[in-house]
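>>> when you get a sec, could you give me coordinates for this:
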Amino acid sequence: MAGVLVGALLLGGLSDRFGRKAMLMWSYLLLGVTGTCTAFSPNYATYCVLRFATGMALSGFGLSVACLVVEWIPTAYRAITVAMTGFTYTLGQILLAGVAYAVPHWRWLQLSVSAPFFFFLLYSWWLAESARWLVLSGRAEQAVKVLRRVARINGKEEEGEKITAEVLKANMHKELATMKASYSVSDLVRTPAIRRIFLCLSIARFSISFSYYGLAMDLQNFGVSIYLIQVIFGAVDFPAKALVTISLSYIGRRVTLVVSLVCAGCVIITNIFVSTELQTVRTALAVIGKGCLSASFNCVFLFTTELYPTPIRQTGLGFGSTMARVGGIVAPLVKMMDEYYPFLPPVVYGAAPVASAVAASFLPETLNMSLPDTIEEVESRFQAKRTEKDLKEKIPLQDKAQPKEA
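Prediction:
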């Protein structure tokens, strides 16, 4: 967890500077090398150092994938694509239970889940860098080559040949005109709209991870085989993520996130009042809570990429991931309180998502909106919404003030 936290702080900015694909490939290599070396650790200190490095690489991988997905996928298909990505994560959870059961020795298990990353590194050469990032980084010619290649793969070679550097620059002249030479972490809190987004998303990411790992660490106390409960906890993600995908596409990001967080918190708190003898009921409630948290994660993942503009999108994702790791680190400490007050950890794990739902309600909606390319664009959208809201509030008052006609 500490490695993922540090990786989120360091690698998010590096990806904005050096590119999504470069960071993804570097992360694949580091995951393969550190994971394999972990399997042959001679002592515990070496094991911890290697796991820390693996956590850093995992951050780089997750952040790069997130940006590549949203910067390549059209707006209309973004929610379903993020959902499909989430389903592969769920499938990995389920497969892990089977692999762990078949390979009980931890060294061989570690090697089994690390070696495939070398294969992923090989095929990642085929992936395309984000054309949006290339243009905003002053590499329009390279972006043209990438777009023509993608057009050729999609059977649109004739349309691809019409793309030129001049065409790209003309279509993105506003974004290029307002681009700064460099961006820093301070840009996440420098302007009011971005600052609100940063604070609300940080609270949401912290609470989701905090409650998620609070449930995950309690698997062995449900009276069910730890391998079976791992499969059940993974399988619940399929219906949960399917429902949240529909809601994201038709109802909106903000409402979906708020509802899923409130449901998760209420279910976790409800489990306090269920007798420990009713293990089936307690397990079912925990599984529902975990499903709601997984749905919240899918939602906040998509929401984050759509709220931040291109130059600081990776940095924003990185700090969101940092807050999630802080939640994961704090979760075991709260769990230890059950030695003194058994009811207290579930209360805290349940209250956190409900509190973050309040914060999430202050986020702007992004349903069917194009990705923002500059900080100024986000600020102008925020100002436009505030103006529209002010007008709606003033119009009724003006109507009342006008005298009625005879």
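>>> every contact and neighbour count from this point should use C-alpha atoms.
Will do.
>>> got the contact list for the strand or helix carrying Q93?
In this assignment (DSSP states H and E), Q93 forms part of helix 78-102. Here helix 78-102 makes contact (Cα atoms under 8 Å, 6 or more residues apart in numbering) with 69-70, 73, 109, 227-228, 230-231, 234-235, 237-238, 241-242, 245, 248-249, 298, 302.
>>> now swap in stretch 216-228 and tell me
Contacts for stretch 216-228 (Cα under 8 Å, 6+ apart): A97, G98, A100, Y101, I229, Q230, Q279, R282, T283, P332.
>>> which residues touch the fifth one?
If you count contacts by Cα under 8 Å, 6+ apart, I229 has them with L219.
>>> here is the second sequence; please produce its structure so I can put it next to the first one:
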Amino acid sequence: MSFQELLNQVGSLGRFQILQIVFLLLLNAIVVPHIAMENFTAAIPNHRCWVPILDNDTASDNGSRILSQDDLLRISIPLDSNLRPEKCRRFAQPQWHLLHLNGTFSNVSEPDTEPCVDGWVYDRSNFLSTIVTEWDLVCESQALNSVTKFSFMIGLFIGGIICGHLSDRWLSESARWLIVTNKPQKGLKELRKVAHMNGMKNSGDLTMEIVRTSMKAELEAAKTKPSLRDLFHTSILRKRICVLSFMRLFFTVSIFGLAVHLQHLSSNIILLQFLISALAILVSVIGPFVLNHIGRRITYLVLMSLRGIFILIAVFVPQEMQTLRIIMATLAEGISSLCVGVSRLHTNELLPTTLRATAVGVIGFFGNSGSFLSPLFMLLATYYANMPWIFYGGFSIFNAFTVFLLPETKNQPLPDSTHDVGNDWKESRKGKKEDPIIKVTRF
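A predicted model of the protein is given here:
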């Protein structure tokens, strides 16, 4: 008998498992919207300098009241390289002569312009108020917008550490983990609890002797108490921890970098967010079937590569091609949720049960570090507007190919101890063939 048969005896998918899934979904439903809200609360609307002749209702000098808004804008705000009104500079004095010029004209020299010393005028057609309009986080202060996102991500980082400890109070511990960490009594208690919630009437037949017999090999390996040092005990496990940690770092930089800066890719952020949510639901339904047939590595390779390509296309196509930009941004962010799922599943299946919680904590530390570093890459936009997106897309593509440094886990033995990981993967496959009842990863 294996642990899987023990699990079948108490109900492998019953009321207990469904309640756990629902509870975790509720927690995610509380946290994730706060990340998406950054695209609304920190949106940067179109803006220009405030000028008296255009924005002061009492201004009537030089007959400006008889001029149209477009004419007043033309003599007050210079044009940028794309022949659009500058966002951060204005003419020091109204340039009346520009009213008599036809067609395009050269921009004036620097002495004829000045910064927005009197503030800005914002386009409030989409958002009446954001932190950008409230605190004027534009032009010279635009970097502070990234700082606010950095502060938000730091809060997520600290909250993840605190909530990780708090979760032990209301989440049931894994019976398998309790048994292989030499706590069979507690493991048996959890199994009986699961059986009772799942309505399994034969739960009373489950005894300590059955547990010890079915998991004899795991209990033998559990006699040695695992420690943090054991994560680097074998070369194979050491390699996996290092590769997974750096993959998670680049992964979260790319994931959060796109997630909190969607407003840079489309002026209609409400439509974009709706399309992303709809696609994410569809992808989440299809995802398990893809994993079942293709496997972890190929699925991850394809998804992350496409995601990076979509990001790069979205930022390099002209601003006028808004439809294409929205499609690319939707595809990139829509498959991100499945990328997260594949990454976490693959990670858990590569780590031994006795050290999984500790290893996931170490890898998660690198991942959380990437989450609060991701907004800081947007500061590179001051040197080149597309540079942050080159990193976000490039990290995604780089991550896609790094997965080949790790073995495939589909239908492979699930390691229980460092000894299982320490063995060569070919030996593990050989052991699987010799013992047909050994636990393998599902899907």
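>>> overlay the chains and give the TM-score.
Overlay of the two chains. TM-score (TM-score structural alignment, normalised by the length of the first structure): 0.63; 297 aligned residues with a Cα RMSD of 3.8 Å.
>>> how about JSON lines for the contacts of stretch 216-228 of the first structure, with distance to L91 of the first structure added?
Shown next, in JSON lines, are the contacts of stretch 216-228 of the first structure (distance: Cα to Cα, whole Å):
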{"residue": "A97", "distance to L91 of the first structure": "10"}
{"residue": "G98", "distance to L91 of the first structure": "11"}
{"residue": "A100", "distance to L91 of the first structure": "14"}
{"residue": "Y101", "distance to L91 of the first structure": "16"}
{"residue": "I229", "distance to L91 of the first structure": "14"}
{"residue": "Q230", "distance to L91 of the first structure": "11"}
{"residue": "Q279", "distance to L91 of the first structure": "26"}
{"residue": "R282", "distance to L91 of the first structure": "24"}
{"residue": "T283", "distance to L91 of the first structure": "20"}
{"residue": "P332", "distance to L91 of the first structure": "25"}
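>>> still on that earlier bit, buried set for the helix holding Q93 of the first structure?
78-84, 86-87, 90, 93-94, 96-97, 100 (16 or more other Cα atoms under 10 Å).
>>> measure the aligned partner of S184 of the first structure in the second structure to S417 of the second structure for me?
Aligned counterpart of S184 of the first structure in the second structure: S227 (TM-score structural alignment). The spacing between S227 of the second structure and S417 of the second structure, counted by Cα to Cα, to the nearest Å, is 12 Å.
>>> now Q322 of the second structure
52 Å.
>>> so these two - more neighbours on which side?
The residue with more neighbours, out of Q322 of the second structure and S417, is S417; 22 against 16, by other Cα atoms under 10 Å.
>>> spatially nearest residue to the alignment partner in the first structure of that one, not counting backbone neighbours?
Matched by TM-score structural alignment, S417 of the second structure corresponds to T374 in the first structure. Leaving out its chain neighbours, the residue that sits closest to T374 of the first structure by Cα to Cα, 6 or more residues apart in numbering is P309, at 5.1 Å.
>>> please apply the same query to V244 of the first structure.
Nearest in space to V244 of the first structure, with sequence neighbours left out and distances taken as Cα to Cα, 6+ apart, is A295 at 5.9 Å.
>>> show me which residues of stretch 203-219 of the second structure are buried.
S203, L206, V211, R212, S214, M215, E218, L219.
>>> of these, closest to I35 of the second structure?
The nearest member of those to I35 of the second structure, counting by Cα to Cα, is E218 at 40.8 Å.
>>> check contacts around the closest one.
Contact analysis of E218 of the second structure by Cα under 8 Å, 6+ apart lists I179, V180, D416, S417.
>>> residue contacts, the aligned partner of the first one in the first structure?
Aligned counterpart of I179 of the second structure in the first structure: V135 (TM-score structural alignment). Contacts here follow Cα under 8 Å, 6+ apart; on that basis V135 of the first structure touches A143, L168, K169.
>>> filter the residues you listed down to the ones in strands?
Among the contacts of V135 of the first structure, no member falls in strands (DSSP state E).
>>> out of these, which ones does the second structure keep as well?
For these, the contacts that are reproduced in the second structure, applying both residues aligned by TM-score structural alignment, their matches' Cα atoms under 8 Å, are A143.
>>> picking that back up, still touching in the first structure? Go through the contacts of E218 of the second structure.
Using both residues aligned by TM-score structural alignment, their matches' Cα under 8 Å, the first structure keeps these contacts from those: V180, D416, S417.
>>> make sure the second one is actually in contact with T354.
If I follow you right, that is D416 of the second structure. Yes. Contact between D416 of the second structure and T354 holds when scored by Cα atoms under 8 Å: they sit 6.1 Å apart.
>>> helix or strand: which one has the residue nearest in space to the middle of the second structure?
For the second structure, the residue nearest the mean C-alpha position is I255 (3.6 Å; Cα atoms, centre = their mean). Here I255 of the second structure, judged by DSSP H and E, is contained in helix 235-259.
>>> give me the mean distance between the helix or strand following that helix and the first structure.
Past helix 235-259 of the second structure, further along toward the C-terminus, the next helix or strand under DSSP H and E is helix 269-294. Once fitted to the first structure, helix 269-294 of the second structure is off its aligned match by 2.6 Å on average (mean Cα distance after the TM-score superposition for the first structure).
>>> mind listing the strands for the second structure?
Under DSSP E, the second structure gives strands at 47-49, 89-91, 113-115, 120-122.
>>> which other helices and strands does the last one contact?
In terms of contact count using 3 or more Cα pairs under 8 Å, 6 or more residues apart in numbering; DSSP states H and E, strand 120-122 of the second structure is assigned the packing partners strand 47-49.
>>> in the first structure, what range does the strand it packs on match?
With TM-score structural alignment applied, strand 47-49 of the second structure matches no range in the first structure.
>>> identify each buried residue in that strand, please.
Buried residues in strand 47-49 of the second structure (16+ other Cα under 10 Å): H47, R48, C49.
>>> now stretch 234-251 of the second structure
236-237, 240-241, 243-251.
>>> how about the nearest residue to A359 of the first structure, chain neighbours excluded?
A359 of the first structure sits nearest to C200 (Cα to Cα, 6+ apart), 5.2 Å away.
>>> for the corresponding residue of the second structure for that neighbour, what are its contacts?
Aligned by TM-score structural alignment, C200 of the first structure pairs with V243 of the second structure. The neighbourhood of V243 of the second structure, defined by Cα under 8 Å, 6+ apart, consists of T402, L405, L406.
>>> what's the answer for Q279 of the first structure, then?
F222, G223.
>>> identify the residue of the second structure aligned to it.
Aligned partner of Q279 of the first structure by TM-score structural alignment: Q322.
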